[in-house]
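In: this one's structure only:
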């Protein structure tokens, strides 16, 4: 089967571009909004001294007798905000209404906040850019049990996904890479692999290690930071990671756009990214 796409002109200017949202990013007529619950985590074993808020979304029609998939979203409220650039809850409601994803609980997790000399300071980069299993363990052992106390969640790693952008994209891939026994599906939007403290580990790791049971969608922006520079090229690091996945034989997809380092294009892509991820 061949899919025919309508003609879209290629931007000639090297200036930034903005993408228009599709109908799945707006609440559709006849689609009942889901329910969102909120809780706080004021102490953490993996990240001592941090506190954060978590929002748990379930779409209308949820059946408590059926075990649910779970989708973690890094940068919690940024990704849930119905007036923001990603609109995760709205997207999940629309896809649930058409049954294009399995019954799913969306877990929107804010990065931690620490007290530095009396001022609340984001712990985001320390959590998201690190190449270790702490963030995965935090999700699986500190966040997920709170969700499981309210909902029946499948224990199958391929019924658990994670999505994030920029440093949150780093965290999404790292969580699944280090704990494929707990998370099997990944969306990394505009990932900032270039700013990981020891550099981007993924091209070499993917090429040298046995294939992991992961399904991965990467998004890269042509005009990401330093896109035309020899060093610290965020666009090139995403392409090299994608090429390594392709050569290794992973079930993966790469989507590129002409924007800059912005959540806009990733937000526009989210409905179709979720469709592909959970197909």
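Out: Ah, there it is. These numbers come from a predicted model, not from an experiment. Numbers count the residues shown, from 1 in each chain.

In: Going by C-alpha atoms from here, please, whenever you check contacts or count neighbours.
Out: Will do.

In: and residue 267, what element?
Out: Residue 267 is part of helix 264-277 when elements are defined by DSSP states H and E.

In: Which positions within that helix qualify as buried?
Out: By 16 or more other C-alpha atoms under 10 Å, the buried positions in helix 264-277 come out as 264-271, 273-274, 276-277.

In: Second structure follows, compare the two:
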């Protein structure tokens, strides 16, 4: 099995006053002489927790061991919190980071998180080997990071994305058909009983379906899996191995990259 390194990021230039934990999971097959693929997970501990519903570190270990994906470093990033602030005063910075339609979070990853990762492991510079994953607000965060920085993030997993609660509304059904096609590969999961599934406004299911329809009409390389459940990470946890296989399939993905 692989090993996990924990990092405490005590301050941020992009999100001043926040601190957070980051975990770097290194599969046993990792060879420092061969730059590895990268998969970044929002809400890091939810995905890494070995007793949780996803157990993404174990998933990466198993897929790499069986040669189903390239050797892939998992980077698990928790949302920021403001130290000394209680919950009622807005201690968690999660929604401000994840739901915003801007490139601050992508900048934070590239300028503040990735340098820490590179101190521990060698990762490929090929954007086709960089995946980003999240669920709920972390799902639209992953989508936005890839949409605004496709030169860096090109493989995307979005579970139950909270497009419905983005400030100003979900921009993607309008934006995707009127933008040049980006070199992205996107795995989406939506739930039939997601939040407000039968409401006329801020409907999580409907906004995911509208985004998927825009991707289909614009000939994107994407896959949508629709489940019967509610706003739970359980289905995403079941789907993660298949999602990673699908993201890294073909296109020379198993060849070493610099």
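Out: Cool, the structure landed. Because the structure is predicted, anything quoted here is derived from the model rather than measured.

In: Among the buried residues of helix 264-277 of the first structure, which one lies nearest to residue 166 of the first structure?
Out: The closest of the buried residues of helix 264-277 of the first structure to residue 166 of the first structure turns out to be residue 266 (C-alpha to C-alpha; 10.1 Å).

In: list the contacts for the equivalent of that closest one over in the second structure?
Out: Counting by TM-score structural alignment, residue 266 of the first structure lines up with residue 236 in the second structure. Contacts for residue 236 of the second structure (C-alpha atoms under 8 Å, 6 or more residues apart in numbering) come out as 54, 135, 159, 189.

In: One more pass at 10 Å, please.
Out: Contact analysis of residue 236 of the second structure by C-alpha atoms under 10 Å, 6 or more residues apart in numbering lists 47, 53-54, 134-135, 157-160, 188-191, 225, 227, 243.

In: What is the aligned counterpart of residue 22 of the second structure in the first structure?
Out: Here residue 22 of the second structure is matched to residue 54 in the first structure, going by TM-score structural alignment.

In: what's the matching range in the second structure for stretch 179-193 of the first structure?
Out: With TM-score structural alignment as the criterion, stretch 179-193 of the first structure aligns to 149-163.

In: wait, I meant stretch 228-238 of the first structure
Out: Aligning stretch 228-238 of the first structure against the second structure (TM-score structural alignment) gives residues 198-208.

In: cool, and stretch 89-105 of the first structure?
Out: Residue span in the second structure matched to stretch 89-105 of the first structure, by TM-score structural alignment: 57-73.

In: May I see the buried residues of the matching stretch?
Out: Residues 57-65, 68-73 are the ones in stretch 57-73 of the second structure that count as buried (16+ other C-alpha under 10 Å).

In: so which of these would you say is closest to residue 7 of the second structure?
Out: Distance to residue 7 of the second structure, by C-alpha to C-alpha, is smallest for residue 73 among those, at 14.7 Å.

In: And what about the closest one, helix, strand or coil?
Out: strand (DSSP: H, G, I helix; E, B strand; the rest coil).

In: is it true that it touches residue 121?
Out: Yes - in this structure, residue 73 of the second structure is within contact of residue 121 by C-alpha atoms under 10 Å, at 8.1 Å.

In: got any residues that touch both of those two?
Out: Jointly contacting residue 73 of the second structure and residue 121 under the rule C-alpha under 10 Å, 6+ apart are 24-26, 30, 35-36.

In: Of those, which belong to strands?
Out: Among those, the ones falling in strands (DSSP state E) are 24-26.

In: how about those residues in TSV, adding neighbour count and distance to residue 175 of the second structure?
Out: As requested, these are exported to TSV (neighbours: other C-alpha atoms under 10 Å; distance: C-alpha to C-alpha, whole Å):
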residue	neighbour count	distance to residue 175 of the second structure
24	23	34
25	25	35
26	24	37
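
In: can you redo those as JSON lines with distance to residue 13 of the second structure?
Out: Shown next, in JSON lines, are those (distance: C-alpha to C-alpha, whole Å):
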{"residue": "24", "distance to residue 13 of the second structure": "21"}
{"residue": "25", "distance to residue 13 of the second structure": "25"}
{"residue": "26", "distance to residue 13 of the second structure": "27"}
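
In: ok, residue 180 of the second structure - how many residues close by?
Out: With neighbours defined by other C-alpha atoms under 10 Å, the count for residue 180 of the second structure comes to 9.

In: repeat for the one 4 residues further on
Out: Other residues lying near residue 184 of the second structure total 21 when counted by other C-alpha under 10 Å.

In: if I look at it, how far off is residue 7 of the second structure?
Out: Note on residue 184 of the second structure: its distance to residue 7 of the second structure, by C-alpha to C-alpha, to the nearest Å, is 29 Å.

In: again with residue 50 of the second structure
Out: Counting by C-alpha to C-alpha - residue 50 of the second structure and residue 7 of the second structure are separated by 18 Å.

In: for the stretch 51-200 of the first structure, what spans make up the strands?
Out: Using DSSP state E, counting those that start in this stretch, the strands found in the stretch 51-200 of the first structure span residues 52-58, 69-74, 104-109, 113-116, 119-122, 160-165, 185-189.

In: most tightly surrounded among these?
Out: A comparison of these by mean neighbour count, using mean count of other C-alpha atoms under 10 Å, puts strand 185-189 on top with a mean of 29.
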